[in-house]
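>>> Okay, here's the prediction I keep looking at, along with the sequence it came from:
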Amino acid sequence: MKNVVILGSTGSIGTSALKVVDDLPDRLRVVGLAAGSNVALLREQARRYRPRLACLRDPAAAAELEATPGLPCEVCSGEEGLVRLATMPEADIVLLAIVGTGGLRPALAAIRAGKDLALASKEVLVMAGSIVMREARAHGVRILAVDSEHSAIFQCLDGRPIESVRKLWLTASGGPFRDPQQWPQHRFAEIRLEDALQHPSWVMGRKITIDSATLFNKGLEMIEARWLFDIPIDRVEVLIHPQSVVHSMVEFVDGSWLAQLSTPDMCLPIQYALTYPERVPSGRVQTDFVKLGALTFEAPDRERFPALDLARRAGRIGGTLPAVLNAANEVAVAAFVQGRLSFAEIPERVRRAMEAHRVIEEPTLEQILEADAWARRVTLEI
């Protein structure tokens, strides 16, 4: 039996993780749950799974939850509460599914407490990959990918040395604007929020869905892969695969390829991370290749989707620049959601913030957080 802490339990990854717990009650037990401000759903989850500790990032929301009659757990709040959950003595693995930069300190706290980390918050490695992976090695813990793409690569590598790899290939659906006939570049300024939220393959949170539409999500995944698999970013490529069945591939130096395939369902990579190194039976994911028919691939359109080149540049230069890329994108996406910025302007604002930044090559955690805050201020000014 593994004791699991889920940070971000009310989001799409967190709710899928609880489905996996439901599927495997003899293998997984929830001991901690954390959310942002969704009191109603966290209350329901706490009553059902009876964790020892629950946390809401918003203190007012935590006070409301704590006032619930008969609540079967202790309640805490804020970043201190997240760190407390991440370091619970009884926890075996921490699933980190907090959107944005708020997961960085809890991730490091979990690692330093000797907890394996099932990582769905790619921003943690984008911002501080060098520090996070160094700490994981020092404390002998595993960073287990939850993103379907990185889980696929991890499964394909299966312990093989990175020296045997020519390239890692991350697949992308291409998002709702993949078709250049329907969405030529000059129409990007017309894109509405409801258009950007129509992802063709996955049901996800708002921020990651918009990032998938701009391909910034894939750019962030390139940087994440660079750190997870200790490979130069120039050996990480992106391929558009509209069916979202091939989740990613590894090209080896001898010319052979391995791929991991399944119908798109986040429960599969979540289960693999939570039960690793075992592969546990499940009837949740069913793949019928006869019904699927053809699987197609195409090169990404880097002119219409400049996010990929911006991310590659940030990953190549390193230092504080990936943190600036990530923070500027978060601010630009928020402005688009609020109707203050067009879809077409998102990558342009990120580019301008990156060009204005003076890179620190080997930053401390404090310098990374300062670069993050700087990028947010500058992008708002832009």
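Nice, thanks for sending it over. Residues are numbered from 1 along each chain as shown.
>>> okay, CA-based contacts and neighbour counts for the rest of this
Noted.
>>> Please give me every residue in contact with residue 344.
Contacts for residue 344 (C-alpha atoms under 8 Å, 6 or more residues apart in numbering) come out as 188, 189.
>>> same thing with residue 62?
Neighbours of residue 62 in contact, by C-alpha under 8 Å, 6+ apart: 37, 39, 55, 56, 75, 76, 77.
>>> ok, now residue 31?
By C-alpha under 8 Å, 6+ apart, the neighbours of residue 31 are 3, 4, 5, 50, 51, 52, 53, 90, 91.
>>> another structure for you, compare them:
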Amino acid sequence: MNSLAHPQLRFSPVVDAAPTEGVSAPRELVILGSTGSIGTQAIDIVLRNPDRFRVVALSAAGGQVELLAEQAFRLGVHTVAVARPQAEAPLRAALAARAEGRRLPTVLAGPDAAAELAALPCHSVLNGITGSIGLAPTLAALRAGRVLVLANKESLIVGGPLVRAVAAPGQIVPVDSEHAALFQALTAGTPREVRRLVVTASGGPFRGRSREQLAGVTPKDALAHPTWAMGPVVTINSATLVNKGLEVIEAHLLYDIPFERIDVVVHPQSVVHSMVEFTDGSTLAQASPPDMRMPIALGLGWPDRVPDAAPGCDWTKAATWEFFPLDDEAFPAVALAREVGTLGGTAPAVFNAANEECVDAFLNGRLAFTGIVDTVAKVVAEHGTPRSGTSLTLEDVLDAEAWARARARELAAG
């Protein structure tokens, strides 16, 4: 099967490689964001499959140095990094307290530490960092020729043209459950046979509510996701459906399908993770219980599958799967994301950065829930025509983000 993606990228669901059965050496991995939800689940997979994987380096923001030190010694890594310089001393102390005569790993600290780890010798880099700060490590891993196991969707979204310029065919394997589902279903046909992609959304904790009913929801309400256990930013993004808007942009960038052929449907059970409709009328869906270990394992092991990575569906029990159209009036984030994705250039960076600031304002009581997307829309509108084309640089993206963050904070402050 030929790739569905941009000719420069060809993020193909099919690679020209046979399963690697019989390979004795474990695949060496670097895990970025190891103390977060994606990172901790990836480590669970590694620890249950020591013959298949070996972690050589870990990075984290620096807020959980005790956990990071525990992970480092449990996995036997040679390098550990923290993004916050002030976390370096506590991390060194935590490592020393656990050493028990063992060699201490090398410690890196600072905003460039994760990117430095991403370029280390290894087979694959799992980017599980949250937010657009994951862009530099994404670019570093790709430039170093590593397979990028991508959970940090923001880096692809805000730096789409930059990522396109450096990614080789088959170098990116997506970890989002929706894109891992599309990745698998797309193997069933050729690019010309694909009619549309259907991305599923749980609907979050507020499915079925009107815009008026959303006005007074609290952070506690929004953090109570009905099916997924995620970090606070991703959980709020799921409640606003900003996360689904980001995933629509990501699907477009990964598989080069036009926005008008990417649909979103609400599926509260979160068992069908996404679907591909083909030109003959057939639709292929990937289904599994809501457990991120399955798509993480798929990314770490591709083109092989990791046996028993997560429980499968129990077909001995009755079950009902529901699908509902998206309410764009109550949840305008997806429509806004389509507009932003169509604009391209720096517009997705502005969208994402403004949203991150608005989520922070909401969590800290400075902005109403409905004000998140409303404020993001204002920032996007003020940004105007985005910088785009082959002249787009990392500095352009960073400047656009800085402006968007500052403007979002101003608007959230009232």
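Cool, the structure landed. Since we're looking at a predicted model, the values are computed, not measured.
>>> hang on, the earlier thing: most neighbours, which of the contacts of residue 31 of the first structure?
Greatest neighbour count in those, by other C-alpha atoms under 10 Å, goes to residue 5: 30 neighbours.
>>> What residue in the second structure is paired with that one?
The alignment partner of residue 5 of the first structure in the second structure, by TM-score structural alignment, is residue 30.
>>> In a strand, that match, correct?
Yes: judged by DSSP: H, G, I helix; E, B strand; the rest coil, residue 30 of the second structure forms part of a strand.
>>> circling back: name the nearest of the contacts of residue 62 of the first structure relative to residue 205 of the first structure.
residue 37 (14.8 Å; C-alpha to C-alpha).
>>> Verify the contact between the closest one and residue 63 for me.
No: using C-alpha atoms under 8 Å, residue 37 of the first structure is not in contact with residue 63; the gap is 10.8 Å.
>>> okay, these two: which has more neighbours?
Using other C-alpha under 10 Å, the more surrounded residue of residue 37 of the first structure and residue 63 is residue 37, with 18 against 15.
>>> I'd like the distance between that one and residue 10 of the first structure.
Taking C-alpha to C-alpha, to the nearest Å as the measure, residue 37 of the first structure falls 9 Å from residue 10 of the first structure.
>>> Strands along the stretch 301-414 of the second structure, start to end?
324-325 (DSSP state E, counting those that start in this stretch).
>>> One more: the second structure?
27-32, 53-60, 79-82, 106-109, 124-127, 147-150, 172-174, 194-201, 262-266, 272-278, 283-287, 324-325 (DSSP state E).
>>> CSV please, covering the ones you listed and showing distance to residue 399 of the second structure.
Formatted as CSV, the strands of the second structure follow (distance: least, C-alpha to C-alpha, whole Å):
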stretch, distance to residue 399 of the second structure
strand 27-32, 24
strand 53-60, 24
strand 79-82, 24
strand 106-109, 24
strand 124-127, 23
strand 147-150, 24
strand 172-174, 26
strand 194-201, 31
strand 262-266, 30
strand 272-278, 34
strand 283-287, 39
strand 324-325, 37
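>>> Which among those strands is found nearest to residue 358 of the second structure?
When these are ranked by proximity to residue 358 of the second structure (C-alpha to C-alpha), strand 194-201 comes first, at 21.4 Å.
>>> Would you mind giving the residues in the first structure matched to that closest one?
So strand 194-201 of the second structure sits over residues 165-172 in the first structure, by TM-score structural alignment.
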